[in-house]
Structures are given as structure tokens and as C-alpha cells.
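Asks: I'd like to go over a predicted model; first the sequence, then the structure.
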Amino acid sequence: MTSDRRILIYDTTLRDGAQREGLSLSITDKIRIARRLDLLGIPFIEGGWPGANPKDVQFFWQIQEEPLTQAELVAFCSTRRPGVAAADDAMLQPILAAGTRWVTIFGKSWDLHVTEGLKTTLDENLAMISDTIAYLRAQGRRVIYDAEHWFDGYKHNPSYALETLNSAIAAGAEWIVFCDTNGGTLPHEVSQIVQDVLQHFDHPSLVTRHPSLVTLQFGIHTHNDAEMAAANAIAAVMQGACMVQGTINGYGERCGNANLCSVIPNLQTKLGFSCIAPEQLAQLTDTSRFVSEVVNLAPDDHAPFVGLSAFAHKGGIHVSAVERNPLTYEHMQPEVVGNRRRIVISEQSGLSNILAKARSFGIELEKQDPTCRQILQRLKNLESEGYQFEAAEASFELLMREALGQRQPPFEVKGFQIHYDMISGKQLLCATSMATVKIAVGGKDILEAAEGNGPVAAMDAALRKALVNFYPEIESFHLTDYKVRILDGAAGTSAKTRVLIESSNGHQRWTTVGVSDNILEASYHAVVEGLEYGLLLQAQVQEALTSQV
């Protein structure tokens, strides 16, 4: 711990993060994310570039109807165009119409971009910065100035780069943000350059010339092209930067931006800086996963702090040690960031893993219980056949309950058939799958059929159709992911296949596994166990509610 200095977090997920390839946000998506970030306690939320596209204009209009409660919403824009006065530049009018108190303006710091990109003179670039900021200030806006390509510009022409900052400061910018736009700067360079610049502006003669320097503050905006974005952001803070710009989950163009889900806990729990309230920090994992759901990208299970595997333990020695003292293999308490410890089950597991995993399922076992060794041996036998339980904890819980005599399947599948028809001529005309299943529930046989866009979808639909009258809660179950892995590719079409299926009831997710040399049989086992486990979860919820009453 080094400081209790406040670091203001500036989130640009809705603008810079949305530039990630394959990521697209609707207006509703943006509003949902903004409100979630507001609850997290983020001080500045950049909503987008009004005028750049109709969606961003509508976003700012709609969110004004129910403003954020904690955060400052920020509009983003470039400096005016060359040769056009800011007051006459139509590009700035939607910025004012967005109605935000704060505006972030970016301008060129690198002379190369001025002459080659803007095709204008160095003096005109200085005027563009000054005129734009002065105009916005005259309209009652407060300005954050993002010095684009700052580090590259400073390394190539430090005197001109500093002139661009002088122009922004003289015009009334309250924040100067150093941007590593290309993402190639290393932490020692960031540290030295930020230190040099802050010392430069701390000179008494400059303070006399620019009275605003008394309240001027500095920030950092980094990209991850060299996988240094988080480290560079922290390096700048250590030298005096008081604002960090980044995105949730590190989303952004090319390789992404500084990941706020790593930057915030590092600054707050490791270095003692104040970013958000402790109770808000405990929402970080949920926020990370919420945003990944909204943007329709699978969460990174191995992400530091917030990933599903961030506090997962697989090796038997590790598990045994963590059970005695978590500090042995955990750098912090996972609950601080809203995460939790997970004991992973695999062929490398020992009895410690079995006991710990059983506790996580609400099952108390003793090490001396012979069932423990039976479960462990069964686990290792199945994994040698291609099963993988570290990624399919729902299947492992069912296996464990079966060994303990606690598994009571809610239905029995007596058989199924799948038909796939493809009619084609010069072009594909029709491709459909139909599944027929026969199940037994409470001694009653049911035969049902359903179609799907593939054999697994058809099988899943037929099973639900047969079961929903007995278990209405199945209506809320749905498949969220389907993964296939060929385990022995050299065997060709007779290769053994592992199928992992992730299911959800809208509140919880669980994963089941099936293995066979027939992909449909492997899928069948995973689908059936997914339905069975979902019903088990529902029964546990009902039991908990009943006990409360």
C-alpha cells in the first residue's frame, strides 16, 4: 500500500470498447451498460461521439430522460476541422446538443499525424486545439483533452508535443490525458515521460503564465497492442496521473484498451489508491459478466480477478494447502472483487479436491469415507476415456451424488431417433432435422417429436416438449453454448468425440459433458444431464424457499 489518493476512473466501453471487431451495441445495450457502470461507481462514462452516427445521438437523448445517478456522462469528439472556426464547424453542434456537462476532445500530439494525416500545418493544429476547447468552454462545457498519440509524438518531437498541451491548457482544458494510441509504449517509457511532463508543468514560471495549472490534472489512456495497457496505466498513476481511461473486460479496437477489471483492483487493493467504494468493488465480477452478456461475447474464464478460473485450484497439493490457508495460492480474497474460490476436478485431483468440491455442493464427506476414493477412481477412469470434468462441474456433481446414492433422475430416456433430410438441386433447398424421443416419468411413457435446425437442437426440443408438462420450469432452460472436441483425430471418422454443453435458466449457468465415438450419442448424454441438473437446481431453490417459510 502506498497512497490513499483518489484515482478517477473514466470508462470508454460504449465508445472505444465498441470499436472492437465483432462487437456491436444497440441503443438499449448502451443504456443498460451505462446504468450498470453507474451502479459500480464509475465517475466518468463516455457515451459516444454524437453526430458520428445516429445511434449515439439517440443514446444521449434517451438517457437524458432518466439521468445517471452517480456518474458524469461524457460526449466525445475531435478538434475542429482545419480552416474552419469552431463556432462554424457543424461537427460540434451535436456535441452541445448532447447536453453533457463534460466533453472529451482529442487532438494530435504527433507532428507526423498533423502533416500526413490532417494535411495541415503545425501552427494550424495548435489553433484547432485552442479554438475548439475555448469554444466549448464559452458554451459552458468542462473539457477533458485527450492528447492522441502522445507518447509517440513526445518521443519524436518533444517540444512540439508540449506545445499542443500548452494550447489545450491555455484554452481551458481541466484534464490532460496522455494517450498511448498505438499501444506500443512500454511501462518504463510511460513512467519516465509522464514524470518529465508533470515536472515540466510544475515549474513556477508556467504556473504564473497559466493560472489554470493550479487545478490542472493529468490522466492516462492506454491500448493493449504490446499487452502492456494495464501496466502502463498503473505506471502513469505511480508518477502522478489521477485519471485512468479504460474499458470493462479490456474491449477495444485491435488488441483492446486497458482492462478496468484489472486496473481498478490493482490500484485499490495492491497500491491503496481509492477508485470506487469497497461494496462497489465487490460488484466488479458481476459487472464484468453482465457486460460480456450484453455485448454477446463469451466471458474470458481466465481473466485476472473476475474470470471463472481466476481463483480456481486444480492440483491436489494446491487444494490441500488452500483449504488450510488460502494465502498459500491466492494473492487476495476473491470475495473482495465479487468472485469466489473454485476447486477444479480432474485426473490430477487428490482426495482434497473431492472433499472441497463436495463441500461446494453442500455435501459433507470425511476423508476416511471409502466413497471418496470410489469417486476419485471413477473420475480418473472417466477422464482417461476422454471426459473432462473441470469444465463440466454439473456432470461431476451428478456423478458424485450417484456414488452417494443421492441421485434420483427425474425422468428416464428409453430411446431416441434422429432424422436429417437435405433436399438439393442446383442449390440447397431444404435442410431439417427431426428427433423422436421416448421417455418415462413416474411410470408413464411419453413419445414426442420435434424439429430443429440441427440434430442436437431437434433432440433438445423433443426432450423439452416431452417433459414440460411434468416440469414447467424447463420452459426457462436453454442451451447457451455447444462445444465439440475430437479427441483422437488420427482415427478419422471413428474418432472419439467430447461434447460440452452449457445451459442456463436465465439466472444460473451449468455445463455438462458427454463422450462417445458417436457425436450424437455424446451430445445426447450432455443434453440429458443438462436438463437433469437444471431440475436439481430448481428443486434446491424450492427447498431453500420452503425452509425459510
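Replies: Great, that's in hand. Computed from a predicted structure; not experimentally measured.
Asks: rest of the way, CA atoms for contacts and neighbours
Replies: Fine.
Asks: what about residue 1, neighbour count?
Replies: 10 (other Cα atoms under 10 Å).
Asks: OK, contacts around it?
Replies: 269-272 (Cα atoms under 8 Å, 6 or more residues apart in numbering).
Asks: go again with 7 Å.
Replies: If you count contacts by Cα atoms under 7 Å, 6 or more residues apart in numbering, residue 1 has them with 270-272.
Asks: from residue 471, how far out is residue 13?
Replies: 41 Å (Cα to Cα, to the nearest Å).
Asks: those two: who's more crowded?
Replies: More crowded of residue 13 and residue 471, by other Cα under 10 Å: residue 13, with 30 against 12.
Asks: what about the more buried one, which SS state?
Replies: Three-state assignment for residue 13 (DSSP: H, G, I helix; E, B strand; the rest coil): coil.
Asks: with adjacent residues omitted, what lies nearest to it?
Replies: In space, and not counting its chain neighbours, residue 13 is closest to residue 247: 4.6 Å by Cα to Cα, 6 or more residues apart in numbering.
Asks: just give me the neighbour total for the one you found.
Replies: Using other Cα under 10 Å: residue 247 sits among 26 other residues.
Asks: any idea how far it is from residue 260?
Replies: Separation of residue 247 from residue 260 (Cα to Cα): 6 Å.
Asks: same question for residue 240.
Replies: 18 Å.
Asks: list the contacts of residue 430.
Replies: Residue 430 touches 422-424, counting by Cα under 7 Å, 6+ apart.
Asks: tell me the secondary structure of it, please.
Replies: Classified using three-state DSSP, residue 430 is strand.
Asks: so where do the helices sit in the stretch 101-250 of the chain?
Replies: Taking DSSP state H, counting those that start in this stretch, the helices of the stretch 101-250 of the chain run over residues 111-112, 122-138, 150-156, 158-171, 187-201, 204-209, 229-238.
Asks: below is structure B, check it against A:
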Amino acid sequence: MSENDSLERLYLFDTTLRDGQQTAGVDFSVDDKITIAKTLDELGLDYVEGGYPGANPTDTNFFSKSHDFSHAKMTAFGMTKRAGRSAANDPGLAQILGAEAQAVCLVAKSWDYHVDVALKISLEENLECISESVKAIVEHEKEAMIDCEHFFDGYKANPDYALSCIETALEAGARWAVLCDTNGGTLPGDVYDIVTALSARFQGDRLGIHAHNDTENAVSNSLAAIDAGVRQVQGTLNGLGERCGNANMVSLIPSLLLKPGYADKYKTGINLAHLKKLKKTSLLLDEILNRTPNRHAPYVGDNAFAHKGGIHVSAVMKDPSTYEHVDPEQVGNARIILVSDQAGRSNILARLEAAGISVGEDKSAVERILSGIKDKELEGYSFDSAGASFELLAHEMLGTLPTYFNVLNYEVKVAWDEANPAPRATAIVSLNIDGQSVTTTGEGNGPVNALDMAIRGDLRRYAPYLADMRLVDFKVRILNTGTGAVTRVFIESADGEGQSWRTVGVSENIVAASFQALHDSIVYKLMKEGVSPNPANTD
């Protein structure tokens, strides 16, 4: 028997497409759902809850399609049958049972207060709805599970009734009874104590946990429930979900696979090779939602393994485990050495090495670059989150920065009138390329967009290298007060390979600061692509 065979099985249930879709501002298309579901299957999730067939056209359409999963079970969500009618005569339940899904998860009230106030039926009728609904799922040869809504609040108010809901579901044939902290107000100690009491009565491999994040404890509550005996864990990508969100599956998965006490006790459908796709999976969801990724997200955020303090960097360069709890490559992330006016020689050396920039025999190069950074930051620049601008500055100070073009002048005009209430911006940019002056006009929905269009028009010869480049984030910070205040602009750009980089510009004029950052972003892209400063003219 292999070591892996001796580990207990944990089952991971993702509800991004259902509970996550209840997030304010989130509205997945059918194609979005198909893309996310396929990605979750490839990652190794055991269950993918696709939505509520019959509740809306998108979910109904999604479940009308066949999903060829290699690992996950497609799961349909819904409610138990309505009181006063049979399971066979409930149109809503019929839609769920007829969906293209291998499993069905139904929500059921397990807090007597909700049965009385929300459903307005007797406690016995609610138990009958649970039992008859589960039996109908089993008769349709689908795996049945019940989400016991408000379970922890219900258990505190009336433990006997909350337990009877679990018992009824399991006796009727449910594979799982899932304990839901629906209001998200339960703390880890209570979760552990309650689940420990339940595990003495029910088998842990029949129980699951569904935690909401209203006290920032959804991941902690999920781990506490596992410690106490549950063997199914529900969550969402990036912690998506109603109000404050759900347990973040992107944080749970690496904790289960990499941390002692979990990695040496449990196994999941995800292996270490799958784990390397984690950051990419997290970024996919942000891309679909058109959201800026959380740079401070545990495990997968850009700053999760970023080091700034000189003492920290010196230690990390000797042994990364001094300031890193896991190897960033295990989750598809990378170590970043930040540079700023607080940086020391270790920071600069590490950052140059990571960027593949060699100082050769120039013994004073590091000190010159460090001094240059401190001078720039005194003016208002910040390089700790603008790595691309740092690399350009380093190349400039080393005399190795390619010159693709020189800016001669630019101007921007923003026009508005009553007939056309949406303001439009027009920019004119003149560049010198190989001794030739080129001027192009660009239009956009704002000054930066117009400048981008104009400069791309000037740089037609570089068009193949810039075609997949796009601006994904734009941030402005006022460094002092007043209408003539110094402004710092950060631009984040990305390419078709999913790579992103950040540049910075500083000026008393917000347009000038924006143009600096845009200019650096384009130059960095060309340099990153290895473009020669004098390519063959393709105009």
C-alpha cells in the first residue's frame, strides 16, 4: 500500500457558479460558466455546482448542455419540494432532476425559526420535504446532498431539530449533509465544538462544511470543521459570494496540500502538478469579471511573496524559507524583490538578477542604481510596485536601454457638448524614429486612451509586438494638496500570455504623468519581446 492510500479522502466542492454568482455586480454568461467549470475540473475539484436550473435562463441553458468532465461531478442546485405537494408534482424540483448533472444539492431549512417564519410550515412538514426530495434524487440515479441552511444558528437554538434534519437527509439516501454557516457569524471555536459533537453521532465522511466570510473566518471555520470530522468542503474561487463572500477555495486548496496536519493526513483530487495552475485559475476568474486581481491575496497575489525590507531580502537570498512559508512556484506564483528608497544592496542585486540584468565588471553600478532610485522617490516616484519602470531605470543607468523612439511633442484635447454628452478625447503625438518625424492623431474615451491610440499609430512598424498589449489598471495618487499638486500615476498593462507589468509616472500635470507611465509600458513591452531598436521598416 502506498503512503497516499493511507490518507483520508477530502472532497472539494466549488460553488463559484452558483453561490459566487450571488455577489453584487457578478453576472456570468453561459460561456463564462462553461470556461470556469472546465477550468475547475482540470484543477481537480470533485464537485462543480453549476447553478439553479429553472431559476433563470442562463442556468437553464447551462444545464441543457453536456459537460464532458474528466474528474468533477456536475452538480445542480435547488430547493426541496414545496410543502403540500408530492415530489413528483413539483415543477421546480422536476427542472432540477431533469438537468444534465450527476449530483443534486438541495438547500433545506435546519433552523426551526426559519421554518416557522420563512416557510410558515410545521417542523414535521419540513422534515418530510427533505426526505421526499432526497428520495426523488436517488430515484433519478443522481448523487444527493442537502445543504442544511443556517445550521449552526439552528443548532444553538434547537439542537435536536437541527440534528433531525441531518438524520432525515442521510436516512433518505443523501450522500452528504452539509453544515452551512449561512449568516457567516459563527467563530472557529464554536464550529469545532459543534462539529465534534456531530461526528460522535454521524460519520464524518457524510458531513460537509459551507462557510460564509462575514467575520473573515470562512477559511478558518472550514479548517476547524475538517479538524472536527467533516470530509467535504465547499467554497468559491477568490472567495466570491454574497455579502462578504464564501470560504476562499484558492486559500483552502494549498493549505490542505502543503501544510503539516493536512497534507500528511488527507488527500484530495488535486495533486501538486494541478496546484501549479492555482494562480492562473485565480487570474482567470478576475479576467472574466473584469476585476483587478488582489495583489495581497494569500498564496496567489503578486505581493504574496514580495520582499521589500533590506534585512528581509538579504535573508531570503540566503534561504527563502526565512520569510516564505511555502515555495511560491508550488502555487504557480513567483518571488518578487521590491525596490524603493528603503532598499539595500541586497534588494538591488536580487531584483537585477531576477530581471536578467547583468552589471558585469561595473563595481559601482549597484550603488548608482540605488542612489538613482532614492533620488527618483524623493521626487514622488515609487518603484516597489512598478517593477517595469525599475528595470527601465536600471538599463538607463547602465547604458543598456534600447532607444526605439524619441518623443518630440504631444497634445491632448477633451471635448464635450450637449449634443454628444459622452466626452471624447483627441491626442496628437509626434515621435522621432530613426531620424524620421512621425505624427499621428488618436481618439479615445479619455486622454490616456487617446494618447495610447496616437502613439500606437506612430509605431506602426512595432505593431506586431504591441497588438496584444492592453491597459488593465490605472491608478492616480495626489502626493500633496491643491490644484497644482504633484500626481503619481500607475499603469498596469498585460499581454496575451497573461503576463502583466506596472509602470509609474510623476508630474504636476496628470496627463504628463500618465504619458510617462504609458511610454514606459510600451518601451518595456518592446524590450521584453527582444525587439531590435531598428527593425525593418514595415510601414
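Replies: Noted; the coordinates are in hand. Small disclaimer: the values here were computed from a predicted structure and weren't measured.
Asks: got a quick ChimeraX command for the buried subset of the contacts of residue 1 of structure 1?
Replies: Buried residues within the contacts of residue 1 of structure 1, by 16 or more other Cα atoms under 10 Å, are selected in ChimeraX with:
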select :271,272
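Asks: inside strands: which ones of the contacts of residue 1 of structure 1?
Replies: Using DSSP state E to define strands, no part of the contacts of residue 1 of structure 1 is located there.
Asks: include distance to residue 306 of structure 1 when you put the contacts of residue 1 of structure 1 into JSON lines, please.
Replies: Below are the contacts of residue 1 of structure 1 laid out as JSON lines (distance: Cα to Cα, whole Å):
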{"residue": "270", "distance to residue 306 of structure 1": "16"}
{"residue": "271", "distance to residue 306 of structure 1": "18"}
{"residue": "272", "distance to residue 306 of structure 1": "19"}
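Asks: between the contacts of residue 1 of structure 1, which is closest to residue 297 of structure 1?
Replies: Of all these, residue 297 of structure 1 sits closest to residue 270, with 29.0 Å by Cα to Cα.
Asks: residues touching the closest one, list them.
Replies: Counting by Cα under 7 Å, 6+ apart, residue 270 of structure 1 touches residue 1.
Asks: how close does it sit to residue 2 of structure 1?
Replies: With Cα to Cα as the criterion, residue 270 of structure 1 and residue 2 of structure 1 are 9 Å apart.
Asks: repeat that for residue 488 of structure 1.
Replies: For residue 488 of structure 1, the distance to residue 2 of structure 1 equals 53 Å [Cα to Cα].
Asks: so residue 294 of structure 2, which of the three states?
Replies: Three-state call for residue 294 of structure 2 (three-state DSSP): coil.
Asks: map it across to structure 1 for me.
Replies: Superposed on structure 1 with TM-score structural alignment, residue 294 of structure 2 falls opposite residue 300.
Asks: in space, what's closest to that match - neighbours in sequence excluded?
Replies: residue 307 (6.0 Å).
Asks: how close does the one you found sit to residue 454 of structure 1?
Replies: Distance check for residue 307 of structure 1 against residue 454 of structure 1: by Cα to Cα, it reads 31 Å.
Asks: which stretches of the stretch 351-500 of structure 2 form helices?
Replies: In the stretch 351-500 of structure 2, the segments counted as helices under DSSP H, counting those that start in this stretch are 365-379, 387-398, 447-458, 463-466.
Asks: would you turn these into CSV with distance to residue 533 of structure 2?
Replies: CSV is the format used below for the helices of the stretch 351-500 of structure 2 (distance: least, Cα to Cα, whole Å):
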stretch, distance to residue 533 of structure 2
helix 365-379, 23
helix 387-398, 14
helix 447-458, 15
helix 463-466, 12
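Asks: residue 116 of structure 2: which of those is closest?
Replies: Closest among those, once you apply Cα to Cα, is helix 447-458, at 56.8 Å.
Asks: return the distance of that closest one from the chain's centre.
Replies: Centroid displacement of helix 447-458 of structure 2 relative to its chain, using Cα atoms, centre = their mean, to the nearest Å, is 30 Å.
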